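Visitor: For reference, the sequence and a predicted model appear below.
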Amino acid sequence: MKNIIDLLGKESDYYLNHECKTIDKSLLHLPGSDTIDRIWIDSDRNLPTLNSLQRLLNHGRLGGTGYVSILPVDQGIEHTAGASFAPNPLYFDPENIVKLAIEGGCNGVASTFGVLSSVARKYAHKIPFIVKLNHNELLTYPNSYNQVMFGTVEDAWNMGATAVGATIYFGSEESRRQIVEVAEAFDYAHELGMATILWCYLRNNDFKKDGVDYHSAADLTGQANHLGVTIKADIVKQKLPSNNGGFKAIHFGKTDERMYTKLTSDHPIDLCRYQVANGYMGRVGLINSGGASSGASDLHEAVVTAIVNKRAGGMGLISGRKAFQKPMNEGVELLNAIQDVYLNKDITIA
């Protein structure tokens, strides 16, 4: 705890002692060692899917806590391999991606069909595989923001995947097609006994207004989460909220002023709790993304994000670039620092 306080410095009181006066913690379904028995046992998920969820929750340093730490490396497609791996060319080799997840004590590794299939026989039984079904590739010119399927659910099952992942760009012109595609894919994944994780991202140039970017606004991302759990995602991935009031700024959608006065405040933990609430009050776990690598500030940013997520009622972090865009030993240290937040019993729900 002393290391965390030293790392936060003057911010330690702001993050560690904040009391949430918006959505009370008693209303939340919080992560725990009994998550499957307490939360998921009443759902329609079949037994193999419950087994897959339990396997994911039982693996790595956070195994048995109800929290997860996942390494996601799909940036080779989503951004370009060169831009992603130039800081550390080691990760052009898929085996090193999986090794980082194992050495880093992660619950699972999320990556592309190509990455995971190339080493599946060696590693699928050693760490839970999360196969990302769709991607936005940036070689088409001019660039567009559209997620397309790169493989099938059955392909993921055949390589021994524990879960499948997918992205929907809510708010984009293609979002309704993506909703249908991903809903059908998740239904089939559950039928085969795999868990489902949805990247609930927003993409629309009109979500920027008067110089403010609302792609990570609590009200917009919260609604994206709510759409995601509606198509039966077992876990939702979302960016940590950086502001609020997207609906009001854009003059779009339906709102109630209590969304901004009673259910949220301007504190990051309260904004994140609104995201948790939109996942059926935590029945569907929220994992926040670690974001881009900023260099020297990566450790501080990762720990802050983990504290905000945990104290809000989330179930973990999915951090990629901050870990793999540096030497492997430093990546392992960063992943362990994130996990230490969730293992620390003094960091409690706000």
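Guide: Happy to help now that I have it.

Visitor: For the rest of this, base every contact and every neighbour count on C-alpha atoms.
Guide: Will do.

Visitor: Now L335: which helix or strand?
Guide: In this assignment (DSSP states H and E), L335 forms part of helix 328-343.

Visitor: quick one: contacts of that helix?
Guide: The contact list for helix 328-343 (C-alpha atoms under 8 Å, 6 or more residues apart in numbering) reads 61-62, 65, 67, 69, 100, 103-106, 299, 302-303, 306-307, 310, 316-317, 319, 322-325, 347.

Visitor: Which ones among those map onto strands?
Guide: Applying DSSP state E to these, the entries found in strands are S69, G316, L317.

Visitor: Hmm, the first one is touching G314, no?
Guide: Meaning S69. No - S69 is not in contact with G314 according to C-alpha atoms under 8 Å; the separation is 11.7 Å.

Visitor: Can you pull the residues that touch both of the two?
Guide: With C-alpha under 8 Å, 6+ apart, S69 and G314 have no common neighbours.

Visitor: Nearest residue to G314 in space, ignoring adjacent ones along the chain?
Guide: If the residues on either side of it in the chain are set aside, G314 comes closest to L286, at 4.8 Å by C-alpha to C-alpha, 6 or more residues apart in numbering.

Visitor: likewise L50?
Guide: Looking at L50 with C-alpha to C-alpha, 6+ apart, the closest residue is I36, at 7.0 Å.

Visitor: Would you mind measuring from the one you found to L57?
Guide: Remark: distance between I36 and L57 (C-alpha to C-alpha, to the nearest Å) = 9 Å.

Visitor: Presented hereafter is structure B, for comparison with structure A:
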Amino acid sequence: MINRIEKIKEYLGDSQDDLLTHTCETIAADQLMLPGPGYLDKVFTGSDRNVQVLKSLASIYNHGRLGGSGYLSVLPVDQGIEHTAGSSFAPNPIYFDPENIIKLAIEGGCNAVATTFGGLALHARKYAHKIPFIVKINHNELLTYPNTYDQIMFGSVREAWSLGAAAVGATIYFGSAEADRQIQEVSEAFDEAHGLGMGTILWCYTRNSAFKTADKDYHTAADLTGQANHIGVTIKADLIKQKLPDTNGGFRNIRFGKTDPAMYNKLATNHPIDLCRYQVINSYMGKIGLINSGGTSSGASDFAEAVRTAVINKRAGGTGLISGRKAFQRPLKEGVQLLNIPGKINILYEIQ
């Protein structure tokens, strides 16, 4: 245990004291619905989710190394469409074969694997009973030129159900010209998924060229991503996937939307844990779990970045990590180790 703590501190480097001793004084932890063994009972048994949805969510939360803890580690691989297969899998060509994606999630002790219709359909009978499937039902394909950056449906909710999926996943580009249509499409898809007994997971990404100014990129601002989360839970996502916030003040500095001074001086500070907590409180005060994405693979720094994200998410009141490229763009053994990081963080550090 001591060696494990020291290794985590080593990965955190100069930020270890700041991240490991910080106490959030914006929204206190006791005001949140925090992950734990009784999380599903506390949140969903009084909801409108039917029995089959509860079973599906339980199959995810009770699977893998983190099973029963209320925390999640999910492997998402849709980059073959979202970033082109060549650029995504060139660092590790075995993942052109989607069976290896499923194998990596199993070896990594993940709660679930999230990937495409085609990849899961080809191996459904072999693996649907071995690890929960999350079928990503929409994508942004990059073969159109010029690129359009729109999320379109690649299949139906009923197809996902036929594959034995425990949940469907979808992306909305909040702030984009197509956002209204995407919100309507995904809302209808989530309603159908719940009717068929599946959970729902929303990739709540912001996308608008105006969100990037000459001196700052606000796509990952706490106020913009927090609002994206709030819309996501409104259309009944059971789990929110979001990028870790690294700044704030998007509404205020771009000068749109509605703000209140308390958003910036009481509900959040510039501390990374407080910024992430603002995302959590916008997800119905943590009643809908927040999983932060691992981001692009940077090579040697991947483990340090994953540890940092896991610590911030955990101490902010989040539900875990969803790491793709950092895991599958490296050798299998290292990918498995990276997918195990959330479990190590959850055991060692408390929410403050």
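Guide: Okay, I see it. Keep in mind it's a predicted model, so treat the numbers as computed, not measured.

Visitor: what about the helices in the stretch 151-300 of structure 2?
Guide: 157-162, 179-195, 222-234, 250-254, 262-265, 272-282 (DSSP state H, counting those that start in this stretch).

Visitor: Compare those helices and give me the one nearest Y149 of structure 2.
Guide: helix 179-195 (11.1 Å; C-alpha to C-alpha).

Visitor: Surely N62 of structure 2 touches G68?
Guide: Yes - shown here, N62 of structure 2 and G68 form a contact pair, counting by C-alpha under 8 Å, at 4.6 Å.

Visitor: quick revisit: what about the aligned residue in structure 2 for the residue nearest to L50 of structure 1, which helix or strand?
Guide: In structure 2, the residue matched to I36 of structure 1 (TM-score structural alignment) is L40. For L40 of structure 2, the host element (DSSP H and E) is helix 39-44.

Visitor: what's the mean distance for that helix versus structure 1?
Guide: Once fitted to structure 1, helix 39-44 of structure 2 is off its aligned match by 1.2 Å on average (mean C-alpha distance after the TM-score superposition for structure 1).

Visitor: same for that helix, what does it pack against?
Guide: Packed against helix 39-44 of structure 2, as judged by 3 or more C-alpha pairs under 8 Å, 6 or more residues apart in numbering; DSSP states H and E, are the following elements: helix 51-61.

Visitor: The helix it packs on aligns to what range in structure 1?
Guide: Mapping helix 51-61 of structure 2 onto structure 1 (TM-score structural alignment) gives residues 47-57.

Visitor: average distance between the matching stretch and structure 2?
Guide: Counting by mean C-alpha distance after the TM-score superposition for structure 1, stretch 47-57 of structure 1 comes out at 0.5 Å.

Visitor: What are the buried residues along that stretch?
Guide: Of all the residues in stretch 47-57 of structure 1, those buried under the rule 16 or more other C-alpha atoms under 10 Å are P48, T49, L50, N51, S52, L53, Q54, R55, L56, L57.

Visitor: how much space between the fourth one and M194 of structure 1?
Guide: In other words, N51 of structure 1. 9 Å.

Visitor: Could you check how far the helix holding L335 of structure 1 is from the centre of its chain?
Guide: Centre-to-centre, helix 328-343 of structure 1 and its host chain are 16 Å apart (C-alpha atoms, centre = their mean, to the nearest Å).

Visitor: For I235 of structure 1, give me its contacts.
Guide: So I235 of structure 1 contacts T196, I197, L198, V229, V284, G285, L286, I287 (C-alpha under 8 Å, 6+ apart).

Visitor: isn't the third one right next to F170, touching?
Guide: What it means is L198 of structure 1. No - with contact defined as C-alpha under 8 Å, L198 of structure 1 and F170 do not form a contacting pair (11.5 Å).

Visitor: on that earlier part again, quick check: the residue nearest to L50 of structure 1 touching S52?
Guide: No - judged on C-alpha under 8 Å, I36 of structure 1 makes no contact with S52 at a distance of 10.5 Å.

Visitor: which ones are touching the residue mapped onto G165 of structure 1 from structure 2?
Guide: For G165 of structure 1, the aligned residue in structure 2 is G169 (criterion: TM-score structural alignment). Counting by C-alpha under 8 Å, 6+ apart, G169 of structure 2 makes contact with A114, I134, V135, K136, I137, N138, T200, I201, L202, W203.
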